[in-house]
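>>> Got a predicted model here, sequence first, then my questions.
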Amino acid sequence: FPEALRKFDQVLDIMPDDVDTLAYKAAIAQAEGDLPRAAALLASLRPNADHTSALETQAYQAILERRPAQIISRLKEILAKPDPALGYHNGGLRFWLGWAQDVAGDHGAAQESWRQARSELESFLKEQPENYNLIGDLALTNMGLGDKAAALALSKRGIAALPIEKDAANGAGPIETLARVAAQTGEPDRAIAALQQLLSIPGTGALEKYMPLTPALLRLDPMFDPLRNDPRFRKLVGSSAAK
């Protein structure tokens, strides 16, 4: 990450309040497990829906901290008047809203958010059948709704749409989606295998599109809670081989 941070600092020298650059720096801090530093970078930001990555980084921060109340309010505010120009990203933000609500313990609200997200995302999938980001969002949404078969099928579809053999950098994202779905749907062997592969290769992530999944994030991310007692997972989390 040091080289990326240097480049981001160069941008901030020119544009000190650039929302996306500050959010990228925060995402690096998250990937390194430094939530206080990430929080400090994100504190002054109030991204709108058109800064989707920054908004998702804020949502992920709240989820990693397991204090999602504020981001729930913000996402509800934004999604009350969704911008049609953002296309499927509105459905993606609804997935995040559902996840934040689920972490907050409001499971009924989470299910409603995910149902709406699924409806929105499915309508775009007809037009963009090879969009691996859209497929990934839909896989995770179905996972949240408890539709294991659909979530796993979409995870495999995402990997087929962007095989790592063809795109070593971005191909890691769909594998991460599979790991998340498998972890949440009672498939620990499949989840561990995917995570072992992910931590052995460079690449971008599924949730934060420019950040890889790291051992530090595995320690913090509630989506991997079902694996915490698995010795294979503990070994991965103890790994210092962050990419």
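Yes, it's here. Treat the numbers as computed from the prediction; the structure is a model and nothing was measured. Numbers count the residues shown, from 1 in each chain.

>>> all contacts plus neighbour counts: C-alpha atoms, from now on.
Noted.

>>> Now do the helix or strand where Ser113 lies: which elements does it pack against?
Using DSSP states H and E, Ser113 sits within helix 107-125. Packing contacts for helix 107-125, counted by 3 or more CA pairs under 8 Å, 6 or more residues apart in numbering; DSSP states H and E, involve helix 89-103, helix 132-144.

>>> take a look at this one as well, against the first:
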Amino acid sequence: MAAAWDRTLAVAPGDANTRMARALLDLESGADMQPGYETIRRIVTEDPSATDGIAEKWLYFALCRRDAAEMASALASLPPEGIIPWNIRIPRSFFAGLAARVRNDATSAETAFNAARVEMEEIVRQQPDYAQALCVLGMSNAALGRKQDALSQSRRAVELLPVTKDALAGAAVLTNLAITYAWVGEKDLAIKQLEEVVRIPAPISYGQLRLHPFWDSLRDDPRFEKLIGESKKPIALK
């Protein structure tokens, strides 16, 4: 895959998104953050107007680096509606909460996660069976310590959108359920869910498990360390 991206870069060396995608591959496959950091610095210096287009990946790198200044800059480039990874919209307020949590700013984290909760609650009120919004609502409630709400919403999202119905979004909903379990202190359930997720095409990788704050509450568990190793193995497609 690296060779394919290198060939694409040879054709369009100045394309910001292609450069970011190539750097992201180094992070995902090898937990190497330096190429991404250097790429972002060059893009921002060469063409500040390109930052909006790379904001999602920029924030991902910044969260993995635990870099407060980079997180703030990337968040400022995100639109209020946030991003739509794997067909699931996650509002900017949610990521603002996650960034605040990384900075150990509990007050700002609560404010931001609560804003995300309110936004997702309104969507779910209008569309009770909208799994994508339910799973984000569940994660927001997990961050706020609303354990039972978080579990019921995240589990309901999986019921509504299994991978057999939508392989892309369904895998993301499963991953978000694992995050919810981890955040509410259900480590055994989080590990069990991750054991399923790492064996299917899903928005998860060696680099993410190794570096991203989504999984910080599991880092002292040897089973999680084993899963990090398993995530480097190729996925057997059925």
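Looks like it came in fine. In this text the structure is predicted, and so the values were computed from the model without any measurement.

>>> Starting from Ala31 of structure 2, give me the distance back to whatever residue of structure 2 lines up with Leu218 of structure 1.
Aligned by TM-score structural alignment, Leu218 of structure 1 pairs with Leu209 of structure 2. As defined by CA to CA, to the nearest Å, Leu209 of structure 2 lies at a distance of 9 Å from Ala31 of structure 2.

>>> Also Leu63 of structure 2?
For Leu63 of structure 2, the distance to Ala31 of structure 2 - CA to CA - is 13 Å.

>>> So if I had to pick from the two, which one is more boxed in?
Leu63 (22 against 19; other CA atoms under 10 Å).

>>> helix/strand/coil for that one?
helix (DSSP: H, G, I helix; E, B strand; the rest coil).

>>> That one reaches Ser73, doesn't it?
No. Using CA atoms under 8 Å, Leu63 of structure 2 makes no contact with Ser73, being 11.6 Å away.

>>> Relative to Ala100 of structure 2, how far out is Met71 of structure 2?
Going from Met71 of structure 2 to Ala100 of structure 2 by CA to CA gives 9 Å.

>>> which one of the two has more residues nearby?
Ranked by neighbour count (other CA under 10 Å), Met71 of structure 2 and Ala100 place Met71 first, with 26 against 22.

>>> list the contacts for that one?
Trp58, Leu59, Ala62, Leu63, Ala99 (CA atoms under 8 Å, 6 or more residues apart in numbering).

>>> For those, which ones persist in structure 1?
Contacts from the contacts of Met71 of structure 2 that recur in structure 1, judged by both residues aligned by TM-score structural alignment, their matches' CA atoms under 8 Å, are Trp58, Leu59, Ala62, Ala99.

>>> Quick one: residues contacting the second one.
This points to Leu59 of structure 2. Taking CA under 8 Å, 6+ apart as the test, what Leu59 of structure 2 contacts is Glu70, Met71, Ala74, Leu75.

>>> Quick one: neighbours of the last one, just the number.
Right, the one you point to is Leu75 of structure 2. 23.

>>> isn't it right up against Ala55?
Yes. With contact defined as CA under 8 Å, Leu75 of structure 2 counts as touching Ala55 (7.3 Å).

>>> what's the closest non-adjacent residue to His107 of structure 1?
Leaving out its chain neighbours, the residue that sits closest to His107 of structure 1 by CA to CA, 6 or more residues apart in numbering is Gln101, at 6.6 Å.

>>> what do you get for Trp5 of structure 2?
Once flanking residues are discounted, Trp5 of structure 2 sits nearest to Arg22: 5.9 Å by CA to CA, 6+ apart.
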